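J.: Kindly generate the corresponding structure for this input.
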Amino acid sequence: MVDRRPWLTVLSHLVMIVGVMIVAFPLYLAFVASTHTADAIVQSPMPLLPGAHLWENYQAALFGSGKLGSNTNVVHMMWVSFVTAIVITVGKIAISLLSAFAIVYFRFPFKMLCFWAIFLTLMLPVEVRILPTYKVVAELGMLNSYAGLTLPLIASATATFLFRQFFLTVPDELVEAARIDGAGPMRFFKDVLVPLSKTSVAALFVIQFIYGWNQYLWPLLMTTSEDMYPVVIGIKRMLAGGEAAVDWNIVMATAIIAMLPPAAVVMLMQKWFVKGLVDTEK
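T.: Predicted coordinates:
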């Protein structure tokens, strides 16, 4: 029986509130900075209450020309980031599902060797793979393209491993029942395994979407055309070098806007995300 102690409840809530405040305070400062003029932000001390320039700054961030160190606005960059994140997410999940399905349910030579070869790629840091990958993409003529931004990032050893572990928990009776009913391998995959995996797919969708949205190093190497800048690169381009003044109010407004899509995905899929992680643990 759990002993409920009032002081322990108060302490746990206090710790949670302090943790939320620590995490949320930088976001609050970014929002406050996005509602003031650039001159007001650089003053000491910086204002801690929202200002009267919210609509003006966000309009300039979304549609203003020349504020990003380029002629491309945030709306277009958000679209590039969205397409990149969606393609990476859907591609990772589809390839990982099929890879795990083949490893668990098919017998072929060197099956475990193939699995461990996939798994060992997790031990290779990005820096080791990025230059050979760039050379391949450049020779295939995929620089400054959606294919170049997404295809090198579309495989996932982690997702393959998670789906494999889940498929191993599926009872053999389901396989036998499907075989008796005359269902082929792909019918069993489509009608049985994919519906059973929907919570794991939802959890991975959230994780991989945020991963694709926040990509910085690979797009930085891949894109030389302003039309293919994702929003993360756009924020970097806003930070002028040398002694040039930085419009910090526009930078912060752009950062807040860039956080909205991944935050919306997390909030809308929170229930499925938590359920998918719990089911994966089982």
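J.: drop to CA atoms for contacts and neighbour counts, all remaining ones
T.: OK.
J.: In stretch 254-265, which residues are buried?
T.: Under the neighbour-count criterion of 16 or more other Cα atoms under 10 Å, stretch 254-265 has 254-258, 261-262 buried.
J.: what sits up against that stretch?
T.: 30-31, 58, 61-62, 74, 78, 206, 209-210, 213, 231-232, 235 (Cα atoms under 8 Å, 6 or more residues apart in numbering).
J.: re earlier: want to throw the buried residues of stretch 254-265 into a markdown table with secondary structure and distance to F110?
T.: Listed next are those as a markdown table, based on DSSP: H, G, I helix; E, B strand; the rest coil; distance: Cα to Cα, whole Å:
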| residue | secondary structure | distance to F110 |
| --- | --- | --- |
| T254 | helix | 50 |
| A255 | helix | 48 |
| I256 | helix | 49 |
| I257 | helix | 48 |
| A258 | helix | 45 |
| P261 | helix | 42 |
| P262 | helix | 39 |
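J.: now, which of these sits nearest L162?
T.: P262 (22.2 Å; Cα to Cα).
J.: Now do the contacts for G148.
T.: 137, 142, 222.
J.: and the second one, what does it touch?
T.: Yep, that's M142 we're talking about. So M142 contacts G148 (Cα under 8 Å, 6+ apart).
J.: could you say which helix or strand contains it?
T.: Here M142, judged by DSSP states H and E, is contained in no helix and no strand.
J.: What strand or helix carries the residue nearest in space to the middle of the chain?
T.: The chain has I210 as the residue nearest its centroid, 1.5 Å off, counting by Cα atoms, centre = their mean. Assigned by DSSP H and E, I210 belongs to helix 198-213.
J.: For the comparison step, fold the sequence that follows:
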Amino acid sequence: MIGLSRSSRYTAHAILIIGIFIVAFPIYYTFVASTHSLQTILRPPLPLLPGDQFWENYSTALFGGIGRIGGVDVSTLLFNTTVVALAIAIGKIFISILSAFAIVFFRFPGRMFFFWVIFITLMLPVEVRILPTYKVMVDLGLIDTYTGLTLPLMASATATLLFRQFFLTIPGELVEAARVDGAGPWRFFKDILLPLSKTNIAALFVILFIYGWTQYLWPLLVTNRNDMNTIVIALRKMVSFADADTQWHLVMVTCVLAILPPILVVVLMQRWFVKGLVETEK
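T.: Have a look, this model is predicted:
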């Protein structure tokens, strides 16, 4: 940090370390609990160091099946949740970028009316439209399907607005130059707009992937079979009101496995994520 004394730097680093410890300790404690037996967890205090049940607990959860969720293993839950998160993130970006492209670069009657209709949906929470959406899914026979889990969540007014605002910053001279070179709308979109939008797409992908991964209400309504549950729904089902009826060691394993994919996405894409949020000149 420029312009700070040594004591100020030490103080800032100390505050940062304390903040990291406060945030990371519950995650570490969850991991420690996932490596101990059920009896050790139910007999406080829980040790602060990992135990010797790591391989047994994780293999049981991943491949052995968990009784409270119908014998479904966590690998199935992770697959379901990954499909849902990827489909929602990719679907939202695909629909939003095409919508913004049409609104900004095409001149057709009612263009701004349709944009404001999309924008107004930002003020409508999911709970407002969840019953009619559920009725549509039932009528179409999409309950307990990946389509039913993902399709109603793919439209995104927020992403459309962000892409529209970015497209408005593109100089008109660039559009005219592409037109003079004989580039049609699809070529202009594919060869010019997409490369310019890659940091925005990356930032939105991270946000939307986590949004899809942590969905609770809609998967709870649209799935009845245990093997179609997402990992967040399964976690709720695994916890009983009585501690003795809950396999806490497997719950902790599931918690650890549930937070790993979002963390990996953020870590692997953090550079693109930051650039997409703060970069103003493409």
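J.: and the contacts of stretch 254-265 of structure 1 as CSV, adding distance to I88 of structure 1?
T.: Below are the contacts of stretch 254-265 of structure 1 laid out as CSV (distance: Cα to Cα, whole Å):
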residue, distance to I88 of structure 1
A30, 29
F31, 29
Y58, 28
A61, 26
L62, 25
V74, 21
M78, 15
V206, 12
F209, 7
I210, 10
W213, 9
V231, 16
V232, 16
I235, 21
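J.: Now which of these would you call buried?
T.: 30-31, 58, 61-62, 74, 78, 206, 209-210, 213, 231-232, 235.
J.: Next step: the residues you listed restricted to helices.
T.: With helices defined by DSSP state H, the entries of those inside them are 30-31, 58, 61-62, 74, 78, 206, 209-210, 213, 231-232, 235.
J.: The aligned residue in structure 2 for F163 of structure 1: which element?
T.: Aligned counterpart of F163 of structure 1 in structure 2: F163 (TM-score structural alignment). Taking DSSP H and E as the criterion, F163 of structure 2 maps to helix 157-167.
J.: Quick check: that helix compared with structure 1, mean distance?
T.: Here the mean offset of helix 157-167 of structure 2 against structure 1 after fitting is 0.6 Å, by mean Cα distance after the TM-score superposition for structure 1.
J.: what's the mean deviation for the helix or strand following that helix versus structure 1?
T.: Next along the chain after helix 157-167 of structure 2, taking DSSP H and E as the criterion, comes helix 172-180. The superposed helix 172-180 of structure 2 is, by mean Cα distance after the TM-score superposition for structure 1, a mean 0.6 Å from where its aligned residues fall in structure 1.
J.: so A240 of structure 1 touches G66, yeah?
T.: No - at 11.6 Å, A240 of structure 1 and G66 do not qualify as touching, with contact defined as Cα atoms under 8 Å.
J.: Okay, and P132 of structure 2 sits in which element?
T.: helix 126-139.
J.: Quick one: list the elements packing against that helix.
T.: Judged by 3 or more Cα pairs under 8 Å, 6 or more residues apart in numbering; DSSP states H and E, helix 126-139 of structure 2 is in contact with helix 217-222.
J.: in the helix it packs on, what's buried?
T.: 218-219, 222.
J.: between those residues, which is nearest L38 of structure 2?
T.: The closest of the buried residues of helix 217-222 of structure 2, once distances to L38 of structure 2 are taken by Cα to Cα, is P219, at 29.0 Å.
J.: ok, so of the buried residues of helix 217-222 of structure 2, who is nearest F188 of structure 2?
T.: Using Cα to Cα, the buried residues of helix 217-222 of structure 2 come closest to F188 of structure 2 at W218, 37.0 Å.
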